[in-house]
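Trainee: With the sequence up front, the predicted model follows.
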Amino acid sequence: MQIGIFLSIFNVHINRSPVAARIIGLTYRPGKYLNALRPESARENEQLAIRLESTEAPHRRMIARQITGAIARRIVCWLKPGDEVQRGEQFGMIKLGSRTELVIPREDCLKIHTVLGQTIKAGKTVLAEYGAEAGPSAT
């Protein structure tokens, strides 16, 4: 399941961890600087994929992806493999707006709480969660 978050130049550009997790890897990919509202920006723009494994059972793996835009061309991330982060903890930013994506495992117990076009609040809006028996939510 992929959840994309567009950040305009007027939004807060800080990225936060969706769950308490251990960083299992970072993958940088150079690319274009298309408008982040365009769907193809997720595939073609410069980006940094942060691979996380939740610290709570069942230890799901997910990806937080920082993607540049037409104006925002600077990704900042201060994580490294092996680091641990708490849910909602700041880990980086994309200067002047762009796009952030969360890729999480699709399971029957997954409930998405957001809809297309919804305004969300960093560190406050719950984007999705797994059933209570299944583990942590993604903020």
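Mentor: Nice, I can see it.
Trainee: contacts, neighbours, all on C-alpha from now
Mentor: Fine.
Trainee: Spatially central residue in the protein, please.
Mentor: Nearest to the centroid of the C-alpha atoms of the chain, with distances taken as Cα atoms, centre = their mean, sits residue 64, at 3.3 Å.
Trainee: helix, strand or coil for that residue?
Mentor: strand (DSSP: H, G, I helix; E, B strand; the rest coil).
Trainee: Below is structure B, check it against A:
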Amino acid sequence: MKLHKESKGTIAVATIIFTIISAVSIYYLEMFSLLIIVPLLVIYCLVFWFFRVPNREILDHVESVIAPVDGKVVMIKEVEESEFLKEKAIQVSIFMSPLNVHICRFPVSGKVIYKKYHPGKYLVAWHEKSSTENERTTMAVESLTNHKVVFRQIAGYVARRIVFYCNEGDSAKAGHEFGFIKFGSRMDVFLPLDTEIICKIGDKTKGGIDVIAKMKN
């Protein structure tokens, strides 16, 4: 199993903690140490599972809006996107549990025209106000269909580290990685009002693969 580059520090710390606690448990508890080691081993394995990098074939897309993350669609509604678009848009929000792959991918192809990091609160990621009050990074891409698409990485109650690799002026390719969020969190995508939304609330998405909407060329 291939692991994401963001895993190095976390796995190193988890390994040290697991080794120390296991050694102390064996020394003091002997045969009863398994009561501690087994649950700890499960958690240790879940850390590796969280940072997995799935092997996915990413296709080229022009009009399609691709799911930027693995997760569950929790919101589809018309909102006022006040940070960059400053107009009404359709917001599609996808929630990621700690068991989902947490690689963040471009939803559309084009050019990165905006990026800004915002420190903030750590409300639970499914809270509606987390989109504007939590720690977050907002990005915008001028798509190949000449639309401005905004998407936002949002930290949650558990997720407190947002990583992003793109800069203004960079090329964006739908489905390809631009960042990572450690542990549970959310991704919002803001689309033009005339966009055809294909997904629905409750749908499970596979980042880089599933088409969640189509924009008019």
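Mentor: Received the coordinates, thanks. Bear in mind that the values here come from a model prediction, so they are computed numbers and not experimental data.
Trainee: The residue nearest to the centre of structure 1 matches what in structure 2?
Mentor: Superposed on structure 2 with TM-score structural alignment, residue 64 of structure 1 falls opposite residue 151.
Trainee: any idea how far the nearest residue to its match once chain neighbours are set aside is from residue 22 of structure 2?
Mentor: Distances taken as Cα to Cα, 6 or more residues apart in numbering place residue 189 nearest to residue 151 of structure 2, at 4.2 Å, with adjacent residues excluded. With distances taken as Cα to Cα, to the nearest Å, residue 189 of structure 2 is found 43 Å from residue 22 of structure 2.
Trainee: again with residue 109 of structure 2
Mentor: 48 Å.
Trainee: and what of residue 185 of structure 2?
Mentor: 30 Å.
Trainee: Give me the more crowded residue out of the two.
Mentor: residue 185 (29 against 18; other Cα atoms under 10 Å).
Trainee: Just give the number of residues close to the nearest residue to residue 71 of structure 1 once chain neighbours are set aside.
Mentor: Leaving aside its sequence neighbours, residue 71 of structure 1 sits nearest to residue 96 (Cα to Cα, 6+ apart; 6.7 Å). Residues lying near residue 96 of structure 1 (other Cα under 10 Å) number 20.
Trainee: What lines up with residue 96 of structure 1 in structure 2?
Mentor: Match for residue 96 of structure 1 (TM-score structural alignment): residue 183.
Trainee: In contact with the match of residue 64 of structure 1, which residues?
Mentor: 107, 138, 139, 140, 187, 188, 189, 190 (Cα atoms under 8 Å, 6 or more residues apart in numbering).
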